[in-house]
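okay, here's the prediction I keep looking at, along with the sequence it came from:
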Amino acid sequence: MLLPVKWLRDYVDIDASTKEISEKITDTGSHVESIEDRSVGLSNVVVGKILKIENHPNADKLVICTIDTGDEELTIVTGAKNVFEGAIVPVAKVGAKLAKGMEIKDSELRGVASHGMLCSLGELGLDSSVIAKEYRNGIYIFPEGTEIGQDAIKALDLDSEIIEFEITPNRPDCLSIIGMARETAATFDIKLKEPEIKFQEEDTNIKEVFNDVKIETSNCRRFYSKAIRNVKIEESPLWMQNYLMAAGVRPTNNIVDITNFVMLEYGQPLHAYDLDKIETKEILVRMAKEGEELLTLDNQKRKLKNTDIVISDGKEAIGLAGVMGGFDTEVTENTVNVLLEGANFDQDLIRDTARRLQLRSEASAKFEKGIDPNIAKIGVDRAAQLIKDFEAGEVLSGCIDAYEDRAEEKVIKLRPEKVNKLIGFEISPQEMVDLLERLEIKSKIEGDHIVSIVPTFRLDLSIEEDLIEEIARIYGYHNIEPKPLEGTVTVGGRSALRNLEIRIKESLFTLGFNELITFSFVGDSNFDKLNLKKDNKLRDAVRIINPLGDEFSVMRTTLISNLLENLSYNEHRDNNNVAAFEFGNTFKPENGDLPSEEKKLSLGFYDIGDFYYLKEAVREIFWKIGIKDLEFKRANVEFLHPGRSAEVYYNGVSYGVFGEVHPNVLKNFDMKKRAFVGELLVERLLDFAIPNYIYKELPKYPATKRDLAFILDEDVDSYSIEKIVKKNAKDLLEKYEVFDVYTGEGIDDGMKSLAFSVIFRANDRTLKDEEVNEIIEKIIEDITKDLSGKLRE
């Protein structure tokens, strides 16, 4: 926010430099971004009056002006088209310095001597965005009555510095000159001088020219209006134009300038309607109809949604509430009668409308942060006063004020002992009251408490701690003496889940995996790319109200799509042997306000192994947790190959799936290489995790290894064989591993050859061949009988 210091001093009698003001107000919590002195580099520019204009004898596009500068007359040649005899203009004398390092010297233009230059506002350093349209491409013309010969820099207030503040979102009351003046007054402990709003009204009542205002939606809290007749549309006084330009607003005409001035002054956006163009002579505030169109002030047709608030005449929309007025009721140079509006709208809807239509305005920027509805009347009455002071119109008596849900002052009880405990030093209850009173928070001591009445413009104050913060910052954080921290010391540590993550990560790092961190936001297209059916529970996702785009519109329910996006990204950049994993939260909607979260682990690779390599990685993860007795069943998951995927169980409960990615899914992710992925519900395994490992001495006795191969139906999974091996080998089994699966020549259709190795070892003796052979014979017998397997010789 831009705060012209000259404007600030209108409300605060303060004997301090701009730098001192900035330093002091920073000490009480307001963040100063910069201080701008617009007069730096400008000199020797005065206010002059054009006495005579003659045509240039040697150039059709140039004229010769005789200028009265108060102490002398100058001859200046110019090509400006908007000059005229009697115009009061800024004159740069010889030796003057202007913006961008320009220096004025005596010159001769097509044979005629020129002793200076007439200036535009741009040449005096003003940005084009704050220059009135009629002066953007020409010489600036001062209003009639401007004193001749005075310093033009002072006449334009360019010698008045501007402080730029960063206003935090919780302090919308500071988005106004009065708001920052109130902060300044509190900082320096001086009284704020608000404008005294008094003006003479006409005998004619507003009800005689305007019928009524009705509010149909709860999203409009207040609509206050007054009527002005016999309006004279002309330029604003120079002082008001200077204030507006210094605050970053372009002057337009007196009526529009007054509404903008009050918006900057009090933070209350106002709007002026051409009253004669409101045919029904009534206002209806309602929600827009879906697809309804409105021509806004910028002459653009806007298509509205039913979440937009509109101002209508009872028939058609004539304004987009809180954002921009309608073109058809715009105040123009032909306007005679005006209706002034000061209203209060739902801040969230205003923000959504402005963002959707890409129609950010000064008004929407203020409404979307929250405004006290009680300021609406003050703003309109202040505008009416200025119109009367400028003799720009006649203010009719009375008003129309639609205001049912009135904002009331909040009462907060404050405990002085808690104040001193939190801020860390002792001040008396009376000092606390005095500090709060400086912020216009009426307070008094009642027994052991301080009772404070919070004004309605302080939307950010609602609890005791808020007032404690106000006391501390106005007292000055820099005045608080530092003290050692007090309190019990606790030993920090990682959570059990975090420790489990670290153990699993270490294991995956040793297997050649790299860690990923991806966004929690995805799009519906991710579910389509995974070939998920319409009724798949993973499609039941939490939707973002204000997404950055379609690809970030929902919160992820699985990590697999993020993992495959990453694998695809690496494949397209010719990276080989890629393996990656991610620990991340997934989300699903709940009946309450917040979605439920669950931490999952995804892992995947290409080029470094097959299904069984991934299976062993899964085993390793569970081993790190402390779980060895796993069960594997064929998985039925849309994004995995139906014959090369598995679901992992422990104690009869599923804890994840893994396998080769379905070919169709690979195409969806534009991958050509075979990829293998898995997703595990590691958070649910926390209850089974061992706190640490128990190490045993290396075995003393040798192991015995046997390799077997069977012809089996292709639907028989390897885990069925593993269960038979475990049942017969019992404690003597050290390792079971599948090392080959073959189909093709020599193997009947629908059958496969599965080869595996079995390692036996006893802890207390050397195993004999007879003992091992007996176990092998039982394994062969059970596989033959239970799985219809045939041993390959």
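That came in fine, so what should we check first? It should be emphasised that the depicted structure is a prediction, and the values quoted were computed from it without experimental measurement.

contacts and neighbour counts: CA atoms only from here.
Will do.

pretty sure Asp71 sits in a helix.
No. Following the definition DSSP: H, G, I helix; E, B strand; the rest coil, Asp71 is coil and is not counted among the residues of a helix.

so what's the closest residue in space to it that isn't next to it in sequence up against?
The spatial neighbour of Asp71 that comes closest, neighbours along the chain excluded (CA to CA, 6 or more residues apart in numbering), is Gly149 at 7.0 Å. The contact partners of Gly149, by CA atoms under 8 Å, 6 or more residues apart in numbering, come to 46-48, 68-71.

next up, a second structure to put side by side with the first:
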Amino acid sequence: MIVTRRWLEEYIDISKISTKEICKTLNSIGLEVDSVEEIRIASGVVVGKVLEKVKHPDADKLNVCQVDIGKEVVQIVCGAKNVDAGQIVPVAVVGCKLGEDFKIKKAKLRGVESNGMICSSTEIGLPKLNDGILPLDESIGELVIGKELNEYKLLNDDIIEIELTANRGDCLSIHGIARELSAFYNLPIIEHEKNLDNNELGIGQFLEVECESSVDSSLIFKAIDFTDFKLPVLHKIRVGLIDEYKENDISDAISYSTHANGVILNAYASNKADKLNDLSVLHIKKDKDGFDKVYGKELLSTICVEHQKIDNEDTTYILEASYINPEKLSRKVFEAKKKTGEIYYRASRGSEPNIKHGVDCFTTFISKFGAKIYNGAEAFVEDIETIYLDINIDKINSIIGQETPKAEIENILNALGFEVKEGLNNVFSIQVPLYRHDIKNIADVTEEIVRIIGIDNIKAKPLAIDEVNRVNKTSNDLIKKNKIRSKAIENGFFETVTYVFTNKENLQKYKFPTVKEELDILNPIVNELNTFRTTILLNLVEACSNNFKQGFKSASFYEIGKVFDENRNETFKISFIFSGAKEQESFLNAGKPVNIDFFEFAKKILNSVGKFELEPMQTIENSFVHPYQNANILIDGKNAGFISKLHPSVANEFDLPDTFIAEIDFEAIKNDLIKAKTTSKFQASRKDLSVVVPKDMPYSKIRNVITLIEDANIKQFNLIDTYSDEKLGNNESLTIRFVLQNDEKTLDDEDITTTMNKILEKLNNELSIGLRD
């Protein structure tokens, strides 16, 4: 954002404040000054008047001019195409130094004496306005022949460039910056009178606007006759400072006013409008992507997104002032991947919503310089929802860190444009100004107060440390996380840290859930990371794929991080992946290591996170899961995640060999203290028990029944084999191996038989299953 000192002075009286002090203030209130440039015209450049112009006798492109510079009339040879008799121009007299190696001397050009130089804008340090000399007018002040241009304050200006954050769209105008300085210095904003030079005709005799009810934009249209309009040189110079001067007075007047007041303006030549009898007709309607568009004989603009160039092809124009909610606009542009023009930068950050004020300022401005305004306007203004906040003064002071008087808080908020009403219990009810799109809560309001108080004026306080119990969920989670990290690394996994964002199209492709559209990212950092991740596995698979493309034969990673559900609620997950060879090439495997298998992978996971049980998945919810090599991970009987081989088709897409994945809820993983237990010194016995069970009976039922048997001799049991044949029909045989051991004696045959019979009896009574014949 570029502002100039003299331009600011049209909105606020800063005559007693130095530019250096203004820059310091802007930095302190959060508007970072990027650069400051002083424009000072060299001594010896004076106001001159061209009295006579004749062709050079020996050069077609040169003219011999007689120029009045006050004290005398001098002869100057000039090569500019636009020089003409009667012009008031800047003249560098003999002896003037325009640069380090550029001193004006008496000279002869093709035999004709020249005493000085008629200057262009760039030659005296101003922006480029044309390819010739700079004609002057009284917009810079009263023109006195012979007076030095460095005495004209409006030309000798200080240019301040401010680096704005994306949330401060309200400061994308001279008026917006003046508003901030007004609040800080407690100076009033200068009000400008609104005087119009009206055309005899009313707008209804010239223009009709047909606007669909579904249009989101607020719009005001005016008709203007620019036949006698001429933009003064001062305003052309200012447009040159903020933008490239286009030598088009109408376009530059719109750029000037938009930059000055923050209201987005556009203009359409009347000959581009649709025609109905003697009326010019504009059509405002939505396109298929939901953008508001203006049509005449053809598409004229996409409101607040892309405006076409304004050409000098007519004398009567239709002025448009527009506003649209920046969040809504940004979302639409992102979703449609819409190409945008320069105006979108301002609109997406929040332009000035008071478009009537912008129209009044613009029409008053151009009326001074020859434009005639048609009476009346066509208006389609949407009601903008006003935000009201109840803020507690004690809460504000606790955030600031010091006591700020209630009256001071009220004065600051009033100065910033908030409407403040005092309520009960030390609470203010405030109305947020419509141009402050970034104010949403008490923290935002507090930031505004701190900006104006000044961060340097808030006293530092020592950190108060009270000795309290430091053990809490956060510390316990950190301990658990570090334990899992150590174990995972011991089992050959490397930790990764990836973005909490991922590609929405890939999530949908592989049937993972996605965040609801209305809760998704508005402005992603890149298109490939355009949504919140609902799984870490997609990131890990991509990481593995990248490693294999670099020539690695195996890759194994884990990550502990946040994932989001469709309502954007956060949970912590730990995800694992192992792809390719389970060990390095060595003499022991003859240089041909085999790929990892399901049970090797499950063992590594178990060693990393602790004990869990597996049961077959009843439903497969995403395309990563192998249809036959998969299982739910159960911790304390509750589903905590899943483990699976990566589906072969997905592995093929990512150029991966045999790959296994697992994702587990971090909260479900136990972090209990390990209690030491005495170990029996007597020999253990192993007994296998083969029972016939229905095929549709899950092993978990059998496991639960055995677990509830009260017998101290049962130390461990595991399913080791399943068998089925035609004789068994709809049944199958499960072989369960038991480890039996007593803490006080060696078990004899009778003890073992008693325990095994107890197990069989329980299984028969609870599940009606027994030994295989």
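Thanks, I have the structure now. Keep in mind that what you see is a predicted model, and the values were worked out from it rather than measured.

tell me how they score on TM after superposing.
Structural agreement between the two chains, given as a TM-score (TM-score structural alignment, normalised by the length of structure 2), stands at 0.75; 712 aligned residues with a CA RMSD of 5.2 Å.

rewinding a little: just the closest of the contacts of Gly149 of structure 1 to Met102 of structure 1, please.
When the contacts of Gly149 of structure 1 are compared for distance to Met102 of structure 1 (CA to CA), Val46 comes out closest, at 16.1 Å.

which stretch of helix or strand covers that closest one?
Element membership of Val46 of structure 1, judged by DSSP states H and E, is strand 43-55.

now swap in Glu660 of structure 1 and tell me
Using DSSP H and E, the secondary-structure element containing Glu660 of structure 1 is strand 653-661.

average gap between that strand and structure 2?
On superposition with structure 2, the mean distance recorded for strand 653-661 of structure 1 (mean CA distance after the TM-score superposition for structure 1) is 3.9 Å.

let's verify the residue nearest to Asp71 of structure 1: helix, strand, or coil?
For Gly149 of structure 1, the secondary structure call by three-state DSSP comes out as coil.

top of the contacts of Gly149 of structure 1 by neighbour count?
Neighbour tally across the contacts of Gly149 of structure 1 (other CA atoms under 10 Å): the maximum, 31 neighbours, falls on Gly48.

wait, doesn't it sit right on Ala92?
No. Gly48 of structure 1 sits out of contact with Ala92 when judged by CA atoms under 8 Å, with a separation of 9.4 Å.

check contacts around the residue lying closest to Lys49 of structure 1 once chain neighbours are set aside.
Taking CA to CA, 6+ apart, and ignoring the residues beside it in sequence, Lys49 of structure 1 has Ile88 as its nearest neighbour in space, at 4.4 Å. In this structure, Ile88 of structure 1 makes contact with 47-50, 141-144, 146, 148, judged by CA under 8 Å, 6+ apart.

kindly report the same for Asn671 of structure 2.
By CA under 8 Å, 6+ apart, the contact list for Asn671 of structure 2 reads 476, 480.

quick one: map Asp607 of structure 1 onto structure 2.
The criterion is TM-score structural alignment: under it, Asp607 of structure 1 has Ala581 as its aligned partner in structure 2.

run through the neighbouring helices and strands of the strand holding Glu660 of structure 1.
Counting contacts by 3 or more CA pairs under 8 Å, 6 or more residues apart in numbering; DSSP states H and E, the secondary-structure elements packed against strand 653-661 of structure 1 are helix 611-625, strand 640-650, strand 676-680.

elements contacting the longest one?
Contact analysis of helix 611-625 of structure 1 by 3+ CA pairs under 8 Å, 6+ apart lists helix 496-510, strand 653-661, strand 676-680 as its packing neighbours.

which of those has the highest mean neighbour count?
Mean neighbours per residue, mean count of other CA atoms under 10 Å, is largest over these for strand 676-680, with a mean of 25.

with structure 2 overlaid, how far apart is that strand on average?
In the superposition with structure 2, the aligned residues lie an average of 2.8 Å away from strand 676-680 of structure 1, counting by mean CA distance after the TM-score superposition for structure 1.

how near is Ile350 of structure 1 to Glu404 of structure 1?
Applying CA to CA, to the nearest Å, the value for Ile350 of structure 1 to Glu404 of structure 1 is 20 Å.

still on that earlier bit, distance-wise, check the residue nearest to Lys49 of structure 1 relative to Phe142 of structure 1.
Summarising the geometry, the distance separating Ile88 of structure 1 from Phe142 of structure 1, computed by CA to CA, is 5 Å.

stretch 503-518 of structure 2: which residues count as buried?
Neighbour counts using 16 or more other CA atoms under 10 Å place 503-504, 507, 512-515 of stretch 503-518 of structure 2 among the buried residues.

okay, now the match of Asp607 of structure 1: neighbour count?
The number of residues packed around Ala581 of structure 2, counting by other CA under 10 Å, is 21.

test my guess that it contacts Ser554.
Yes. Counting by CA under 8 Å, Ala581 of structure 2 touches Ser554, with 5.2 Å between them.

sounds good, over and out.
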